[in-house]
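> Pasting the sequence and the predicted coordinates here, then a few questions.
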Amino acid sequence: MSRHITRSRHDGKPVLVVAGYDRPLGELFLHIIREASDTASREAVETFVYDSLDEPQKDWTDINILADTLTGLGVQVPASLLEQIYLDQIFNVGNRFVEHPAAETGGDRTG
């Protein structure tokens, strides 16, 4: 499985975007996670904003579905994230981890 991560914003709050290609399943995946701090216990609490597993009816073999989902959620990612995931899928790449700097998002919505 390839895994690509970047930091972005959703509804004005910081999120971690984790996406990639699952080689055994032959499908793409997308997780958007909001990290918040629980001040009472001082422990980090992660909340899933979006999980592609919740929408199995979508064609997760199509990179455009991933891009359209990000656009629909208003989450910007670097162009390199989508490009690299697409190449992972084309070349059936697994065991790859890439962090994409959020600064690369510029004004581009999804790459």
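Done, it's in.
> C-alpha from now on. contacts and neighbour counts both.
Fine.
> Name the residues of the helix or strand that Phe29 is a member of that are buried.
Secondary structure from DSSP states H and E places Phe29 in strand 27-38. Judged by neighbour count using 16 or more other CA atoms under 10 Å, the buried positions of strand 27-38 are Glu27, Leu28, Phe29, Leu30, His31, Ile32, Ile33, Arg34, Glu35.
> Against that first model, consider the following:
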Amino acid sequence: MSQHSFDTVHNGFPITVLLGWDRPLNYFFLVIQKRTTRIDEAMQAEDGDILYSNLHENEPFNHDLEYYREVLGNFQILVPESMFIEVQHDLVSYVGNRVAKHQVDGSFTEQTL
């Protein structure tokens, strides 16, 4: 699966938007999650709250990228267009195991798996 992430702020909380293509299951996905926070000085962290996940939808696997663009719009979250472009590219090129972190300016870096 490809995973394209973008860190931003929503309602004063740091969040991560994860958009991608699941090659084996043949669907796009979107997760919006508050980033984990430290709960004590020993650097233990609690899981961030999930604001949205396609897995919480009644039909989680049949949405296109425009649907997820609307979901982000409903949350009033802006992400770089590069995320949509690259995830679409992953579908067309039948890419799996790709991880990229996107920046506001549309640039991105890929991690090697």
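Right, received. Where do you want to start? As the structure is a prediction and not an experimental result, all values here were calculated from the model.
> Drop the TM-score for these two in here.
Once superposed, chain against chain, the TM-score is 0.81 (TM-score structural alignment, normalised by the length of the first structure); 103 aligned residues with a CA RMSD of 1.9 Å.
> other SSEs contacting the strand holding Phe29 of the first structure?
Packing partners of strand 27-38 of the first structure (3 or more CA pairs under 8 Å, 6 or more residues apart in numbering; DSSP states H and E): strand 13-22, strand 43-51, helix 63-73.
> what's that strand in contact with?
With contact meaning CA atoms under 8 Å, 6 or more residues apart in numbering, strand 27-38 of the first structure is reached by 13-22, 43-53, 60-63, 66, 89.
> Can you flag the buried ones in those?
Buried members of these, counted by 16+ other CA under 10 Å: 15-22, 50, 52, 60-61, 63, 66, 89.
> from the residues you listed, which single one is nearest Arg9 of the first structure?
Minimum distance to Arg9 of the first structure across those is 5.3 Å, recorded for Val15 (CA to CA).
> Excluding sequence neighbours, find me the nearest residue to that closest one.
Arg34 (4.5 Å; CA to CA, 6 or more residues apart in numbering).
> what do you get for Ile50 of the second structure?
Gln33 (4.3 Å).
> how much space between the residue of the first structure most remote from its centre and Arg34 of the first structure?
No residue in the first structure sits farther from the centre than Ala40, which is 29.6 Å out by CA atoms, centre = their mean. Ala40 of the first structure sits 18 Å away from Arg34 of the first structure, going by CA to CA, to the nearest Å.
> Quick check, central residue of the second structure?
Centre-nearest of the second structure using CA atoms, centre = their mean is Leu18, 1.0 Å out.
> That one touches Gln3, doesn't it?
Yes. The pair Leu18 of the second structure / Gln3 is scored as a contact, 6.4 Å apart, by CA atoms under 8 Å.
> Just tell me the aligned range of the lengthiest helix in the second structure in the first structure.
In the second structure, taking DSSP state H as the definition, the longest helix is helix 81-92. Aligned using TM-score structural alignment, helix 81-92 of the second structure spans residues 79-90 in the first structure.
> That's all I had, so thanks and see you.
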